[in-house]
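J.: pasting the structure only:
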């Protein structure tokens, strides 16, 4: 049997609902939910205006959070467009936690369905890249893998070897030159170079681009990968990448180790 909610707890719940479901940008609801406004003391400001201040502060805080997480997306579309897009996102995905560290994780998916941005089909992939940059920056540190641990393994054991990448590592595939778009639209680029114009140009003539993200110390790195390396990283089992020459697989694994993107190696049956 559930305990009856106290009047204070119910009031707090109603207040939270009023703030989150009535944002200043797009809501058609009344800004004066009676159950809440009736409990607010007036004064120099009316109860409805006091509630509006809370709504505005919450929306502004979440907008600022998204702007700081997605600076390149913001730079591509402009601040006014980004702010409206962010507010629409907040309407459907408000934060339910005081910790904003994970807020905005689904923003890229939202952008892919946001009709005003449909003329920029690469925008959601740029947002994915920026989110994984954020995740990599805050990921847990790991002790680099000791290459000497491979020495006693037989060839058959090597084929069943699985590897676990560092928590900061992520792999993104896109039909667009993602890393070039990201580089050429940095908000601190004083020249403000447009995509595909000027001295800096983006090569759009690609089938698919692969970007690997990882962190070394406090420095987040993003690099393009060739398709074979992507297959290697995606399988996590050396034997499953058997269509590659052995020397190529070995080089890729060593590259992962020395780039500190590799956290752990273990045999598949161990």
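T.: Arrived safely. Keep in mind it's a predicted model, so treat the numbers as computed, not measured. Residues are numbered from 1 along each chain as shown.

J.: CA atoms for contacts and neighbours, from now on please.
T.: Noted.

J.: check the gap between residue 268 and residue 253 for me.
T.: Per CA to CA, to the nearest Å, residue 268 is found 16 Å from residue 253.

J.: what helix or strand is the residue of the chain positioned farthest from its centre on?
T.: Farthest-out residue of the chain from its mean C-alpha position, per CA atoms, centre = their mean: residue 43, at 43.0 Å. Using DSSP states H and E, no element contains residue 43; it sits outside every helix and strand.

J.: compare residue 268 and residue 253 (neighbour count), which wins?
T.: Neighbour count, other CA atoms under 10 Å: between residue 268 and residue 253, residue 253 has more, with 19 against 14.

J.: for the more buried one, list the residues it contacts.
T.: The neighbourhood of residue 253, defined by CA atoms under 8 Å, 6 or more residues apart in numbering, contains no residues.

J.: same thing but at 10 Å, please
T.: 163, 229, 232, 233, 238, 247, 259, 261, 262 (CA atoms under 10 Å, 6 or more residues apart in numbering).

J.: not counting sequence-adjacent ones, nearest residue to the fifth one?
T.: Right, residue 238. With CA to CA, 6 or more residues apart in numbering as the criterion, residue 238 has its nearest non-adjacent residue at 5.4 Å, and that residue is residue 159.

J.: just checking, what packs against the lengthiest strand in the chain?
T.: Identified as the longest strand of the chain according to DSSP state E is strand 209-216. Where contact means 3 or more CA pairs under 10 Å, 6 or more residues apart in numbering; DSSP states H and E, strand 209-216 is packed against helix 123-138, strand 170-174, helix 178-184, strand 219-224, helix 227-235.

J.: among the contacts of residue 253, which ones are buried?
T.: The neighbour-count test (16 or more other CA atoms under 10 Å) marks 163, 229, 232, 233, 238, 261, 262 as buried among these.

J.: count of residues packed around the nearest residue to the third one once chain neighbours are set aside?
T.: Nearest non-adjacent residue to residue 232, counting by CA to CA, 6+ apart: residue 241, 5.9 Å away. The local packing count at residue 241 equals 20, with neighbours defined by other CA under 10 Å.

J.: want to compare, so here's the second one:
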């Protein structure tokens, strides 16, 4: 007699891999035979997962067309089944899947457009964060840059692409009646995806801003992050950058505890 876990694994395989035979012996007969019962359930699961992908990747669907999107979604659902009970998490690996999906190879920018769409989805559902308290700004100015770590808003993400993905994304929004011809070789993008209230914004960055935010997002202290920005863009204006990004709540906190200067919130 198989264990419950084994039956659950067989059920998942029957539904997601369309392999119902291994489960027939464990289905109690009723008004419908086992194969038909499983077929209905499997069809509903695949439909719901496909619709979840369609909701997150509408630009991808517009670029490739509904039939191609549906066929691709079906392949993805079988190759990368959901591992979470939260359907909002389904689709995170879809951009990487597209990058390896032979039939989509002719559209070189497709994976990066999908990455942008996933980031807008992820940012929309990200945690809220309070802006940096003004009373802490004085301590920020006095902190040692070598150990100061600026913390980014959890509702922001970064994307670099060799393709003009922002233009492609904008040109394929619902308010554009007709698709616009895109030159994929017209230049790349450095992007900040952030949420302001309930609205997700996609901002174009210069290479220095991107290098700085990317270093901070990776946990670098202010000084080495600044050096990375200077390497990418000599003359990078650090003070202006910090001021703007505090005011728009991209930077929402900092930690200088290593220098013994500033207790982090909630610590004595």
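T.: Right, received. Where do you want to start? What you see is a predicted model, and the numbers here were worked out from it, not measured in a lab.

J.: returning to that earlier point: my guess is the residue nearest to residue 232 of structure 1 contacts residue 162. True?
T.: No. In this structure, residue 241 of structure 1 is not within contact of residue 162 by CA atoms under 10 Å, at 11.2 Å.

J.: which residues do these two both contact?
T.: residue 235.

J.: list the contacts for the spatially most central residue of structure 1?
T.: Geometric centre of structure 1, nearest residue: residue 131, 1.9 Å, by CA atoms, centre = their mean. By CA under 10 Å, 6+ apart, the contact list for residue 131 of structure 1 reads 69, 70, 102, 104, 105, 106, 107, 108, 125, 137.

J.: closest one to residue 117 of structure 1 among the helices and strands packed on strand 209-216 of structure 1?
T.: helix 123-138 (7.7 Å; CA to CA).

J.: what is the corresponding segment of structure 2 for the closest one?
T.: Matched against structure 2 by TM-score structural alignment, helix 123-138 of structure 1 falls on residues 110-125.

J.: so residue 244 of structure 1 versus residue 250 of structure 1, what's the distance?
T.: In terms of CA to CA, residue 244 of structure 1 sits 10 Å off from residue 250 of structure 1.

J.: same thing with residue 15 of structure 1?
T.: Taken as CA to CA, the span from residue 15 of structure 1 to residue 250 of structure 1 is 59 Å.

J.: and these two? Which one has more around it.
T.: residue 15 (18 against 13).

J.: the more buried one is in contact with residue 38, isn't it?
T.: No. Using CA under 10 Å as the test, residue 15 of structure 1 is too far from residue 38 to be in contact (11.2 Å).

J.: which residue in structure 1 aligns with residue 248 of structure 2?
T.: Using TM-score structural alignment, residue 248 of structure 2 lines up with residue 259 in structure 1.

J.: for residue 172 of structure 2, same thing?
T.: So residue 172 of structure 2 corresponds to residue 185, using TM-score structural alignment.

J.: near residue 85 of structure 2, how many other residues are there?
T.: Residues near residue 85 of structure 2, counting by other CA under 10 Å, number 8.

J.: equivalent range in structure 2 for the longest helix anywhere in structure 1?
T.: In structure 1, taking DSSP state H as the definition, the longest helix is helix 47-69. Under TM-score structural alignment, helix 47-69 of structure 1 corresponds to residues 34-56 of structure 2.

J.: again, but for stretch 211-229 of structure 1
T.: Taking TM-score structural alignment as the measure, structure 2 aligns residues 191-209 with stretch 211-229 of structure 1.

J.: start to end distance for the matching stretch?
T.: Stretch 191-209 of structure 2: ends 10 Å apart by CA to CA.

J.: chain center to it, what's the gap?
T.: Distance of stretch 191-209 of structure 2 from the chain centroid (CA atoms, centre = their mean, to the nearest Å) equals 13 Å.

J.: kindly report the same for stretch 243-250 of structure 2.
T.: On CA atoms, centre = their mean, the centre of stretch 243-250 of structure 2 falls 22 Å from that of its chain.

J.: so which bits of that stretch are buried?
T.: For stretch 243-250 of structure 2, using 16+ other CA under 10 Å, the buried residues are 246, 249, 250.

J.: quick one: what helix or strand has the closest residue in space to residue 121 of structure 1 that isn't next to it in sequence in it?
T.: Using CA to CA, 6+ apart and skipping residues adjacent in sequence, the residue nearest residue 121 of structure 1 is residue 112, 7.4 Å away. Taking DSSP H and E as the definition, one finds residue 112 of structure 1 inside helix 107-113.

J.: tell me the helices and strands packed up against that helix.
T.: By 3+ CA pairs under 10 Å, 6+ apart, helix 107-113 of structure 1 packs against helix 79-92, helix 123-138.

J.: what range in structure 2 matches it?
T.: Taking TM-score structural alignment, helix 107-113 of structure 1 hits residues 94-100 over in structure 2.

J.: which residues touch the matching stretch?
T.: With CA under 10 Å, 6+ apart, stretch 94-100 of structure 2 has contacts from 53, 57, 60, 72-73, 75-77, 79-80, 91, 101, 104-105, 107-118.

J.: just the buried residues out of those residues, in PyMOL syntax.
T.: In PyMOL, a selection of the buried entries from the contacts of stretch 94-100 of structure 2 looks like this (16+ other CA under 10 Å):
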select buried, resi 53+57+60+72+73+76+77+80+91+104+109+110+111+112+113+114+115+116+117+118
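
J.: gap between the equivalent of residue 17 of structure 2 over in structure 1 and residue 100 of structure 1?
T.: Matched to structure 1 by TM-score structural alignment, residue 17 of structure 2 sits across from residue 21. Distance of residue 21 of structure 1 to residue 100 of structure 1, computed by CA to CA: 18 Å.

J.: same check, this time on residue 154 of structure 1
T.: Residue 154 of structure 1 sits at a distance of 48 Å from residue 100 of structure 1 (criterion: CA to CA).

J.: so for those two, which sits in the more crowded spot?
T.: Shown here are residue 154 of structure 1 and residue 100; by other CA under 10 Å, residue 100 has more neighbours (13 against 9).

J.: any idea how far the closest residue to the more buried one other than its chain neighbours is from residue 79 of structure 1?
T.: Spatial nearest neighbour of residue 100 of structure 1, chain neighbours left out: residue 65 (7.6 Å); criterion: CA to CA, 6+ apart. According to CA to CA, residue 65 of structure 1 stands 13 Å off from residue 79 of structure 1.

J.: residues touching residue 48 of structure 1, list them.
T.: Taking CA under 10 Å, 6+ apart, one finds 30, 31, 32, 33, 34, 36, 37, 38, 40, 42 in contact with residue 48 of structure 1.
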